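Colleague: no sequence on hand, only this structure:
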C-alpha cells in the first residue's frame, strides 16, 4: 500500500472520528435538556453560592446534569457563578441553560396596604433575598434615620406604594437606598409646597393620609375626610379618629391580626400616643401605608366647614358629615342604633 493511499485512509478515519465527536458534542450542547412541564420556571441562586450549590438548585429542572456540566465547564461557568433570579424555559439545551444562568432577571416588586413596618418588611422579604429581620435592622439604623429626618416611629412614611423593578439579590442597604430615592422623587417641589400649604411636612402629610386611608375605602370621599381632619387640626381639636384607637389597641395587645369592628366608649380612654381622642395633633407615625389617592386627598383636600362625620347607614361605605355637634349627634345616634341592631359587640 503506497503512502498516498495510507494518508487517504488516515484522513478518512480522522474526519470520521471528528464527525462522530462533533455529533456527540452537538448532542451534548444543543439537545433538549430540561425536565419540567411548565413553560418556564425561575431559579434563585443565593449570594455567595458555589458551583456545587448551583448544581443542587438546578437538579430538579435539568434532565442530564453531565451534559450541563460539560457545557458549563467549556464556558467557564463554574469559576463565574452569579447570584440572582434566573429564567429557564421548557426545552432549553445545555448551551441555553448556561447562558440563562448568567442573565439575572429583575423582580417586579410590589407592595401596598401594609399596616406596620414589620408587615412591610415581611412582604418585601418574600420577594427579594434579604430576610425581614435584616430589612428591619437597616430601616431602623440610627445613622440613616438621623441623616434623613426620620424616627423609628415614622420611618414607615418613607415607603411609597407602587411596583418597583429590583434584582432579587439586591442587598438590604441598596433596597433601602432605592426606597429613599423613590421617596424624594415622589415628594417633589410641587407636593412639598402643597403639604406646606396645609401646614404639614411630607411625613405629617403621610401620617394624616394613613388615617384618611383607614377611614374610607371610597376614593371619591377621601378629599372631604381630609378636609375635616385639617379643619380639626387648625382649631387644635383632637382628631378623634377611630382608626387610630384601633391601631393603639392592637399595638397594646401586640396583636395586629385581631379584627376590631367597633370602638367602644372605654377604648377612648386608652393611654397611647396613637389615641387621637386623648392626644391633640397627629400620632407619632402612620397607622398604615396610605395609597396614592389618600396622599393626594391630603394634598388636595376639599374645602369645607365640616367638623364631624360618622359612618352612614344609608350609603354603606360612605359617611355623614356635619358642621355642628347637635347635627353630628343625630347622625351618630342613627349609626349607633343600626350597629346595635346588627349585634356587633366589638
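Modeller: Nice, thanks for sending it over. Everything numeric here is computed off the predicted structure, so don't read it as measured data.
Colleague: please count neighbours and contacts with C-alpha atoms only from this point.
Modeller: Noted.
Colleague: doesn't residue 334 fall inside a strand?
Modeller: No - assessed by DSSP: H, G, I helix; E, B strand; the rest coil, residue 334 does not belong to a strand; its assignment is helix.
Colleague: quick one: contacts for it?
Modeller: Neighbour list for residue 334: residue 313 [criterion: Cα atoms under 8 Å, 6 or more residues apart in numbering].
Colleague: and stretch 153-173, end to end?
Modeller: With Cα to Cα, to the nearest Å as the measure, stretch 153-173 spans 19 Å from end to end.
Colleague: check stretch 121-130 too.
Modeller: 10 Å.
Colleague: mind listing the helices for this protein?
Modeller: 3-30, 51-58, 65-74, 94-100, 117-125, 132-139, 142-148, 172-186, 189-197, 202-215, 222-234, 242-253, 292-299, 325-341 (DSSP state H).
Colleague: next up, a structure to set beside the first:
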C-alpha cells in the first residue's frame, strides 16, 4: 500500500513538472511570438520617407507600405497595427523611416503623428505660378489649390490685400513646416512672417515715403528685378521714388517683361512698350497693381532706406557687368543709353 502511494505521488510530481515545463515552453514561445511581431527589426531601407496623404485610411497606408517594400513582413506589421489600435487612428504626414525599426516603434511613430518637418527655403520667383509650383513639390498641397487661395479675393481680404498684391505677403526666407499643412494655414503662416517683418518702425518708414506697406514691396520687386547687385538697390530705389514724386512714369523694363510674360527678353524693343497691361510702366503712371517678382528682404529694406539722390534715369552699363549708369538729366541718359545700345548691336543681341 505504501509503495502504491509512493508511486502515485511520484507520478503526480512528474506530471506537475511536465506541466510546468510545458507552461514555460509555451510562455517562452508566446514571448518569442510577441517579440518577433513587436520588437524585431522589420523596416527596410528601401524608402527614406513614408508619405500618408490627408484622407487616407489604414488600407491605403498598408498598400503603400506593401507596394514600396517599406517592411520585410507585412503580415506581422498588419497584426501589430491592429493590436496597437492604429488602424482607426491614421494621421497624415511625412514620416522619416529608419532601417531596422521594429513594428512597435514604427507604428507608435505613425500613431502619435511624429512626422518630420519640411525645410522650405526659397528666394526669387518671377510669378506666383512659379512659386506655387515650387511649393507643391515640397508640401502635400497641389499647385492649383495653392494658386486658388492666392487668387481668392475673399481669402486674401482677411490680410488687407487683394488678388493683385497678395503675393507680397510671401517673403523669401527659410521656413519649417509640416508636409501636410493645409493651404489656408500655409498662407496664414506666410502672412504671420510678413507681419512680423513689418514692425511699427518699418510701417512709419513706408508712410514717410507716401507708400502703403504693399506698395513698398511692389516697388521693391521692381528694384530687385533691376539690380543684380544689392549695393545698387538703394540708388535704384531713390531714383524710382524721385520719379514717383514728380509724377513721371517709372518706365521700368522689368515691368514690361512681366507684362509680356516672357522672361527670356534681354532687349526691350519699342514694340514691347505698346503692350496694354497695368504692369506696363511705360504706358501707365505710378506703381503697377502687384509685384513683378517676389522681392527679396534686401530689396524691401533698400526702398525703406533709399539713397537720397537726384537721379531720374538709368541704363545698364555697356560693359555687361550688370551694373548701371545713372543720370539726373535726359541728355546725360541719352549718352549712356547710346553706349549700351551700341554694345547690344555689337554683340548681336536683338531680343
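Modeller: It's in. None of the values given here were measured: they were computed from a predicted structure.
Colleague: thinking again about what came up before, now the helices of structure 1 in a markdown table, with distance to residue 312 of structure 1?
Modeller: Converted to a markdown table, the helices of structure 1 look like this (distance: least, Cα to Cα, whole Å):
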| stretch | distance to residue 312 of structure 1 |
| --- | --- |
| helix 3-30 | 68 |
| helix 51-58 | 56 |
| helix 65-74 | 65 |
| helix 94-100 | 57 |
| helix 117-125 | 31 |
| helix 132-139 | 39 |
| helix 142-148 | 41 |
| helix 172-186 | 34 |
| helix 189-197 | 29 |
| helix 202-215 | 12 |
| helix 222-234 | 13 |
| helix 242-253 | 15 |
| helix 292-299 | 20 |
| helix 325-341 | 7 |
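Colleague: contact partners for the alignment partner in structure 2 of residue 15 of structure 1?
Modeller: Alignment note: residue 15 of structure 1 maps to residue 24 in structure 2; criterion TM-score structural alignment. By Cα under 8 Å, 6+ apart, the contact list for residue 24 of structure 2 is empty.
Colleague: thinking again about what came up before, among the helices of structure 1, which is nearest residue 269 of structure 1?
Modeller: helix 242-253 (9.4 Å; Cα to Cα).
Colleague: please identify the deepest-packed of the helices of structure 1.
Modeller: Mean neighbours per residue, mean count of other Cα atoms under 10 Å, is largest over the helices of structure 1 for helix 202-215, with a mean of 25.
Colleague: find me the equivalent region of it in structure 2.
Modeller: The aligned range for helix 202-215 of structure 1 is 213-226, by TM-score structural alignment.
Colleague: contacts for the matching stretch?
Modeller: Residues outside stretch 213-226 of structure 2 that contact it (Cα under 8 Å, 6+ apart): 161, 165, 168, 198, 203, 206, 233, 236-237, 252, 254-255, 287-296, 299-300, 302-304.
Colleague: again, but for stretch 32-44 of structure 2
Modeller: Against stretch 32-44 of structure 2 from outside (Cα under 8 Å, 6+ apart): 69-73, 76-77, 79-80, 97-106.
Colleague: just how off-centre is that stretch within its chain?
Modeller: When C-alpha coordinates are averaged (Cα atoms, centre = their mean, to the nearest Å), stretch 32-44 of structure 2 and its chain have centres 38 Å apart.
Colleague: state the distance from the equivalent of residue 334 of structure 2 over in structure 1 to residue 321 of structure 1.
Modeller: Aligned counterpart of residue 334 of structure 2 in structure 1: residue 329 (TM-score structural alignment). Per Cα to Cα, residue 329 of structure 1 is found 11 Å from residue 321 of structure 1.
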